[in-house]
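Chemist: Structure of the sequence below:
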Amino acid sequence: MYDSFAQSGNLKGITFWMDILAYLNVIGLYDRMNITISIQFMSVFIIPLVVAKLILNITNDTQLVMFSVLFVSCYPSLYMYSGDIYRDVVMVLIFVILLYLVDIFFRVRVNGKFLCLILVLGLFYILFGFRPYLGVALLLAFFSSYFYLFKNIKILLAFYFMLIIIIHSLGLLDPLLEYRASFGEIDAGSTLGIDISNANVLTVVPLFIISYLGQFFGFFIINANSALVFLTESIPVMYMLFKVKFSILSNQFYRFLFYFIIIYNTVWVMANDNLGTATRLRIFSYLGVLILYIGSLALKYKKDEWKVLR
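Modeler: Alright, predicted model coming up:
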């Protein structure tokens, strides 16, 4: 699709990535093979390098930095989508650069804060152009991070599910559910077949949870590939997620990641009903979980060192 559009002569696509490829073709720099090689270079070298730089802002522990780099470098779906001119790897690179800048923005006091904010907002806009709901989720999470609402996790979950029921009852989820229903028209074994559009007040949350388990956690296993992805992606992330310490959310950057994961996951889990698409969409959430996990370990190591010193 991307290759044919880039050479079609049409300069206005439905995403920034299509526009970029078309523009490269116009100025004579479009070459599918060279762009693919560049994307592979991003996946193998640049993205892990930026992730390492971000983790170094969190901790100086070499093992944690190397673990993060290894996780990103060996991430199966990221490697798979670097095999052609897909937009996913480019988006992930922009995403991790954005996270690095957001972390710096929350750390600096005055000097450079305004410039950092301009860069952050610019990357929000670029990601919005690549995938609108990703950019919106990041922007909402950025502003929400100024509010600390974690007095009780049970109350927070109850509020979250109640909010889903309310917005579903008001019909605010209809555009997402209509898009989700389109997957039912595709005769593909990777479609979950969960119909939330006809759900009522009593069934919308259970159906959403089932969809969440199948897509974000990868429990919808249909073949050897999905089993491999479950073993190499989902299980490690589930382990990291359950090791995240709730106390780190007193830090604004971690709150930003936490809010982003909630908002972004809610949108794409509601709108998507295909396991293959889910492996692409959840990359950003999985990276967020990785950083929260590293932050939790860094805090634990710091406390242990303090106990030893005392």
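Chemist: C-alpha only now, for contacts and for neighbours.
Modeler: OK.
Chemist: Touching the host helix or strand of G214 from outside, list them.
Modeler: Assigned by DSSP states H and E, G214 belongs to helix 204-215. For helix 204-215, contacts defined as CA atoms under 8 Å, 6 or more residues apart in numbering pick out 161, 164-165, 168, 192, 194-196, 199, 219-220, 269-270, 273-275, 278-279.
Chemist: list the buried ones in the helix or strand following that helix?
Modeler: Sequence-wise, the next helix or strand downstream of helix 204-215 (DSSP H and E) is helix 224-229. Within helix 224-229, the residues that count as buried by 16 or more other CA atoms under 10 Å are S226, A227, V229.
Chemist: that older thread, mind checking which of the contacts of helix 204-215 land in helices?
Modeler: Of those, the ones assigned to helices by DSSP state H are F161, I164, I165, H168, V269, M270, L275, A278, T279.
Chemist: Please provide the structure for the following sequence as well, for comparison with the first:
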Amino acid sequence: MKYKRHVYDRISNEFLLFTLATLFFLKIIIYSLVKSEVISFSLGGGSDAYYYDAYAQRSINIALNIWPVILRYLNDVNLYSRDFVSYIFLLLNMLVIPITVAKLAGIKISVNQKYYFYIVLICLLYPTLYFFTFDIYRDVFMVLCFLIGCVVVKAALTTKSSLIFISLFIVSIIIGWFLAALRPYLGVAFIGALFLWSIRFTKRKIVFLSILYLLILFIANYIGVLEPLTEYRSGFEESEGGSTLGLSFSNPILFIPNFILSFLGQMLGLYVTNPLALVLLLIETAPFFFMLIYVIKNIKWADKFVRFLIIFFVLYASVWLIGNDNLGTAVRLRMYNYFAIYISFFYILKLKNLSLKRLQVVSS
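Modeler: Here you go, the predicted structure:
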């Protein structure tokens, strides 16, 4: 039986490796075709790459976030090239980000090749992140910064030294501040999760916290705390593309139903309007949804780091699900939520497997 299992695992790993190599090769080909303008496509939500390039080359002087400032600095020291930055993003997307996600999940290729290959496969299959490697969008850089921040947070929450914890905690706050300079509510959610990771979860407590969470959002909306977000959302109705979901939070009574519909339409991508949206639903959302359910079912395995990721997930989603009403923008905003669940899923899976092995050793 063990021999058959070993043969099966070997064949499975070889197939996964072949799939990864094929996908790696195809992505390079597609990237080359897009860069040579043989093919083109858009996820919607507008393109800000031209603005970033114009600011970097001092054609305009209004910086909406810190990313164009970084590009201008690179240009000032003769290190800026629009194509070169794009090539770096491709490298980050295909190598650095998958490896970092695997590290955060605690999966080592020398210990469990299958899980490692699955993590890399999920990252390589992620079409939205790949799309943003084609130009100097800030999204790939932001995902990398978010993952680096998670690496620091994980180190802080797993260390036994108080001095190291304090030092890494301060570094985490600095990274959160930098994320806020890239996208304000991303950094605020990251920093907020740093102070709330001690909240413990159980299946029963999740139900209670979910009800409490919706109640707090309802009250906050009713008294006008969320008015800046709802006003920003209403702006999508006046834009050229219009509102893609058509949900309004102007009626306080309908806030919770509309918030749930926003989650279903934007986070889960169930509002399918074109073939591309269907592709994203199958490739991006389906694995995410499966992993999200698994994390919820196995929430008792959540340690400090997983709790941080889950709390970040809730805080960050709370802002953009209310403030955004464009599906094209939603696919780029939800990337951090997806990666938080990817990491949590494999992290818990690893913990459960280790526990099972220990039980087998004890019983034998």
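Chemist: quick one: the helix holding G214 of structure 1 aligns where in structure 2?
Modeler: Using TM-score structural alignment, helix 204-215 of structure 1 corresponds to residues 255-266 of structure 2.
Chemist: Stretch 265-280 of structure 1 now?
Modeler: Aligning stretch 265-280 of structure 1 against structure 2 (TM-score structural alignment) gives residues 317-332.
Chemist: which other residues reach that stretch?
Modeler: Stretch 317-332 of structure 2 has contacts (CA under 8 Å, 6+ apart) with 43-45, 128-129, 139, 185, 229-233, 236, 243-247, 249, 259, 262-263, 265-267, 269, 333-334, 337.
Chemist: Distance from the chain centre to that stretch, please.
Modeler: Relative to its chain's centre, stretch 317-332 of structure 2 lies at 13 Å (CA atoms, centre = their mean, to the nearest Å).
Chemist: go on, stretch 95-104 of structure 1?
Modeler: Mean-position distance between stretch 95-104 of structure 1 and its chain equals 13 Å (CA atoms, centre = their mean).
Chemist: before we move on, what about stretch 178-194 of structure 2?
Modeler: Using CA atoms, centre = their mean, the offset of stretch 178-194 of structure 2 from its chain centre is 13 Å.
Chemist: How about stretch 217-231 of structure 2?
Modeler: When distances are taken as CA atoms, centre = their mean, stretch 217-231 of structure 2 is centred 25 Å away from the chain's centroid.
Chemist: What span of structure 1 is it aligned with?
Modeler: Alignment of stretch 217-231 of structure 2 against structure 1: residues 164-178, by TM-score structural alignment.
Chemist: first vs last residue of that stretch, how far apart are they?
Modeler: Stretch 164-178 of structure 1 has an end-to-end distance of 16 Å (CA to CA, to the nearest Å).
Chemist: Ok, stretch 190-210 of structure 2 next?
Modeler: For stretch 190-210 of structure 2, the first and last residues are 20 Å from each other (CA to CA).
Chemist: Mind listing what's buried along that stretch?
Modeler: Buried residues in stretch 190-210 of structure 2, counting neighbours by 16+ other CA under 10 Å, are found at F190, I191, G192, A193, L194, W197, F201, T202.
Chemist: if I pick the fifth one, what's in contact with it?
Modeler: Same thing as L194 of structure 2. If you count contacts by CA under 8 Å, 6+ apart, then L194 of structure 2 has V153, S172, I173, F308 around it.
Chemist: And it, what's its match in structure 1?
Modeler: Looks like L194 of structure 2 aligns to F142 there (TM-score structural alignment).
Chemist: Checking N61 of structure 2 next. Helix, strand or coil?
Modeler: Classification of N61 of structure 2 using DSSP: H, G, I helix; E, B strand; the rest coil returns coil.
Chemist: Identify the spatial nearest neighbour of it, chain neighbours not counted.
Modeler: In space, and not counting its chain neighbours, N61 of structure 2 is closest to Y55: 6.1 Å by CA to CA, 6 or more residues apart in numbering.
Chemist: before we move on, the earlier item: can you say which of the contacts of stretch 317-332 of structure 2 are buried?
Modeler: Buried, going by 16+ other CA under 10 Å: 43, 128-129, 139, 185, 229-230, 233, 236, 243-245, 247, 249, 259, 262-263, 265-267, 269, 333-334, 337, out of the contacts of stretch 317-332 of structure 2.
Chemist: contact partners of stretch 74-90 of structure 2?
Modeler: D53, A56, Q57, L71, R72, Y130, T133, F134, D135, I136, V140, F141.
Chemist: swap in stretch 284-294 of structure 1?
Modeler: Residues contacting stretch 284-294 of structure 1 (CA under 8 Å, 6+ apart): 55, 64, 68, 92, 95, 237, 240-241, 243-245, 254, 257-258, 260-261, 264-265.
Chemist: This completes my enquiry, with thanks.
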